[in-house]
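In: next comes the sequence, and after it the predicted model I'd like to discuss.
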Amino acid sequence: MIKEIDRMLDFKLSFSIPVDDFVSSIFGGGESIPTYLYLKDEEAWIDIYLKNAFEEKDIPLIESLTPVYLDGLTAVSERLIASGFLDIYKEFISLPSVVPGGFFLKEKRAYLSFRFHKSDKESVFSILRNSIAKLKGIKIDYLGPSNGITWELSSINSRIPLMVVQYSFGNSRGFKAAQGESSPIIECRLAPKKYNKYGHIMYGERNIINDSDYSICAKPKIFATNSISPQTESLIDLLERDRIALGVLFENYKKGKINVTVALPQLLLNPFITRLQTVFSESENQSPSVSLIAPYSEDLFVDL
């Protein structure tokens, strides 16, 4: 499944900006720290995930940051202080094909990457050009052809260990996009819903045509669409509510089943599994059939 679409979003942008963050500078030790970027009250915030291995002297500090405890780790929130960052982020994710990639903190800088189709290249460059004047200290690391989804995940995995989860479930709610002869693949665009006006990325022939779908590329066929299964939509909403980060999430429809492949930080596996089960236990009397939970490797992922 992944091999078929690996480089269909054929361009990539990565850049970093200076940030005045307190938590990672205290607990990061120069290492990359997994984070979750979210928007609250028109401000950019980050959740920083810390393993529950604090020294006793650090506990009062952690408690002062209103922590959330998640199955073996602690998440603390901090406002991202970087002038102009929110505006540029919203502009990028408002483009039809732009998919947010890695986001992490290291040594007082926030590193971001986006994959996108070449049809949005001029718009991306225009936003970037205008942002150089707004974002003090921005450093462009790369703008050019993409090495693909698996390369990006392998790069993330070298900094922050990832796990792969694959599961399937029956199309009991009659999800229309899962019906028909073709088997489109949907890459869920994991961006704040408020600014994600184009929805997700669909690769391949559409079984159902929605007026809101947007054609990104005619050959190969790539669309922006809001057509994802209700179960996956509920899961994404729950993960966004609880601020649990994913790397990627794909849906594929075959023979009456909806197949899902997820890559996520290893330390967030248990919170993810808990919320996956919550979605199905609350919605209907069925459980997802889990076929794989394994450490990420490029060879494994590309053949899924």
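Out: That came through fine.
In: please make it C-alpha for all contacts and neighbour counts, starting now.
Out: Will do.
In: tell me which helix or strand comes right after the host helix or strand of residue 126.
Out: Using DSSP states H and E, the element containing residue 126 is helix 121-134. Next in sequence after helix 121-134, counting helices and strands by DSSP H and E, comes strand 139-145.
In: end to end, how far does stretch 249-269 reach?
Out: 14 Å (CA to CA, to the nearest Å).
In: which parts of it are buried?
Out: 249-253, 258-269 (16 or more other CA atoms under 10 Å).
In: same deal with stretch 103-114?
Out: Neighbour counts over stretch 103-114 (16+ other CA under 10 Å) mark 103-114 as buried.
In: start and end of it, how far apart?
Out: Using CA to CA, one end of stretch 103-114 lies 10 Å from the other.
In: and for stretch 17-25?
Out: By CA to CA, the extent of stretch 17-25 from end to end equals 15 Å.
In: host element of residue 111?
Out: Element membership of residue 111, judged by DSSP H and E, is strand 109-116.
In: next: residue 154.
Out: Residue 154 belongs to helix 149-159, assigned by DSSP H and E.
In: what angle sits between that helix and strand 109-116?
Out: In terms of direction (axes from the mean of the first three to the mean of the last three CA atoms, to 10 degrees), helix 149-159 departs from strand 109-116 by 160 degrees.
In: list the buried residues for helix 149-159?
Out: Using 16+ other CA under 10 Å as the test for burial, helix 149-159 gives 149-150, 152-154, 156-157.
In: helix or strand right after that helix?
Out: Toward the C-terminus, helix 149-159 is succeeded by strand 162-170 as the next helix or strand (DSSP H and E).
In: and the comparison structure, right after this:
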Amino acid sequence: MKFINIAEEQLSNGIEKAFKNHEDFFKEYFSTLEDKKQFHENIEVILRDTNIDLTKINIGLLTKRLSSLMRLLKRSVKKIVIPDVIFFVGLNNFDGHGLILNGKPYIFLNMTRMNEMLENKSFIIDLHLLHETFHAIHYYHSPSFYLRNYKSTEHHYLKRMLAEGVATYLSKDFKKASFDSALWLGLIDREHFTEWVKNCTVMKRSMWELIKNAIASNNFDVSLINTLFAVPGARQEDLVKGRFGYYYGTEIVRKVAEKEGLRILFLEYEEFRNYVEPYFKE
């Protein structure tokens, strides 16, 4: 496992030099996740507002935790490729994810978001790091799920749902964590988690109808995508209204894992796809 610290380079030498030195990363990042124009328009302000000393401390903490987790993971799960790690300073849109660069798996961690999240004493750091790690491992071993391979409207709904389910289920299983911890990383309280699960289950069939209709009409419905995958606000009462896709994806993956075990990391999308509609029709 290798650690690549673009963040300190950005904060010390400026964004243009970082772009030049890490062209492959930024090219892939802009191709799969972030709008390049928006990034360029806003990153200088974010860099000015970022505390370099705090960022260094937090990168040290994250490096230590990741090193420990990856040693355990390598011993526990055979025949997987352990990803390298990139730290950088980005916009507020993504705290981290998995990428494939030049055929190799990487995790990136956005220190803009990580600095903020690490201030929350309820935040379960190890589960977050494992979640992003399993994204990278999953994309490497099941390329059909990788972001570049979203070729249709269906993929934006179902591939994403299943990929989040794989990362959530495996991080939960590896750490023997509770369902609420794996899904919300300590950021939701018990009362509101119970309400959120109720909302997910009550709305399951109607959400599936919306997803099917969006796929049939080739409609990338931003409102529906946000309900499935976004956090609609910072208050506890806001959390219960979004991220339903994480719940559905994890439940589907749990059912597949009962039959396939760790082979879920290697199953391609078409195999997984067969489990989706039966789950929603239960």
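Out: Here it is on my side, so go on. Model, not experiment: these values are computed from the prediction.
In: TM-score of the superposition?
Out: Superposed pair, TM-score by TM-score structural alignment, normalised by the length of the second structure: 0.29. Supporting alignment: 145 aligned residues with a CA RMSD of 6.5 Å.
In: which ones are touching residue 23 of the first structure?
Out: 48, 78 (CA atoms under 8 Å, 6 or more residues apart in numbering).
In: how close does it get to residue 151 of the first structure?
Out: Residue 23 of the first structure is 29 Å from residue 151 of the first structure, where distance means CA to CA.
In: likewise residue 166 of the first structure?
Out: Counting by CA to CA, the gap from residue 166 of the first structure to residue 151 of the first structure is 19 Å.
In: packing partners of the helix holding residue 126 of the first structure?
Out: Secondary-structure packing of helix 121-134 of the first structure (3 or more CA pairs under 8 Å, 6 or more residues apart in numbering; DSSP states H and E): helix 85-93.
In: which elements pack onto the next helix or strand after the helix it packs on?
Out: Next helix or strand after helix 85-93 of the first structure toward the C-terminus (DSSP H and E): strand 99-106. Under the contact criterion of 3+ CA pairs under 8 Å, 6+ apart, strand 99-106 of the first structure touches strand 33-40, strand 109-116, helix 149-159.
In: not counting its neighbours along the chain, what's nearest residue 115 of the first structure?
Out: Distances taken as CA to CA, 6 or more residues apart in numbering place residue 12 nearest to residue 115 of the first structure, at 4.5 Å, with adjacent residues excluded.
In: pull the contacting residues for the one you found.
Out: For residue 12 of the first structure, the contact set (CA under 8 Å, 6+ apart) comprises 113-116, 142-146.
In: spell out the secondary structure type for it.
Out: strand (DSSP: H, G, I helix; E, B strand; the rest coil).
In: against residue 232 of the first structure, how distant is it?
Out: Using CA to CA, residue 12 of the first structure is found at 26 Å from residue 232 of the first structure.
In: if we can go back for a sec, could you dump the contacts of residue 12 of the first structure to TSV with distance to residue 51 of the first structure?
Out: Output for those, formatted as TSV (distance: CA to CA, whole Å):
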residue	distance to residue 51 of the first structure
113	25
114	27
115	30
116	33
142	31
143	34
144	36
145	36
146	33
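In: by neighbour count, which of these wins?
Out: In terms of neighbours by other CA atoms under 10 Å, these top out with residue 115 at 27 neighbours.
In: go ahead and confirm that one touches residue 93.
Out: No. Under the criterion of CA atoms under 8 Å, residue 115 of the first structure is not in contact with residue 93, lying 10.5 Å apart.
In: joint contacts of the two?
Out: 99-100.
In: who are the packing partners of the strand holding residue 111 of the first structure?
Out: Using 3+ CA pairs under 8 Å, 6+ apart: strand 109-116 of the first structure touches strand 11-18, strand 99-106.
In: those: which one's closest to residue 47 of the first structure?
Out: strand 99-106 (10.6 Å; CA to CA).
In: report the angle between the closest one and strand 11-18.
Out: Going by the same axes, to 10 degrees, strand 99-106 of the first structure makes 30 degrees with strand 11-18.
In: all the strands of the stretch 1-150 of the second structure, in order from the start?
Out: 3-5, 84-88, 96-101, 104-110 (DSSP state E, counting those that start in this stretch).
In: closest one to residue 19 of the second structure among those strands?
Out: Closest to residue 19 of the second structure of the strands of the stretch 1-150 of the second structure, according to CA to CA: strand 84-88, at 11.1 Å.
In: how much does that closest one deviate in direction from strand 96-101?
Out: 120 degrees.
In: what angle separates the strand holding residue 111 of the first structure from strand 139-145?
Out: Interaxial angle, strand 109-116 of the first structure versus strand 139-145 (the same axes, to 10 degrees): 20 degrees.
In: what's the angle from strand 109-116 of the first structure to helix 121-134?
Out: Counting by the same axes, to 10 degrees, strand 109-116 of the first structure lies at 160 degrees to helix 121-134.
In: what's the angle between strand 109-116 of the first structure and strand 33-40?
Out: Going by the same axes, to 10 degrees, strand 109-116 of the first structure is angled at 70 degrees with respect to strand 33-40.
In: quick one on the thing from earlier: same list, the helices and strands packed on strand 99-106 of the first structure, but as CSV with distance to residue 63 of the first structure please.
Out: Below are these laid out as CSV (distance: least, CA to CA, whole Å):
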stretch, distance to residue 63 of the first structure
strand 33-40, 19
strand 109-116, 24
helix 149-159, 27
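In: out of those, which is closest to residue 50 of the first structure?
Out: The nearest among those, by CA to CA, is strand 33-40 at 8.1 Å.
In: who are the packing partners of the helix ranked longest in the second structure?
Out: Ranked by number of residues, the top helix in the second structure under DSSP state H is helix 52-76. Packing partners of helix 52-76 of the second structure (3+ CA pairs under 8 Å, 6+ apart): helix 6-13, helix 111-117, helix 125-141.
In: from the chain's centre, how far out does the longest one sit?
Out: Put plainly, it is helix 125-141 of the second structure. 8 Å (CA atoms, centre = their mean, to the nearest Å).
In: next helix or strand past it?
Out: helix 153-154.
In: what sits up against the helix or strand residue 161 of the second structure falls within?
Out: According to DSSP H and E, residue 161 of the second structure maps onto helix 160-175. Outside of helix 160-175 of the second structure, the residues within contact range by CA under 8 Å, 6+ apart are 127, 130-135, 138, 145, 177-179, 181-183, 245-254, 264-265, 272.
In: which entries within these meet the buried criterion?
Out: Among these, those buried by neighbour count (16+ other CA under 10 Å) are 127, 130-135, 138, 145, 179, 181-183, 245-254, 264-265, 272.
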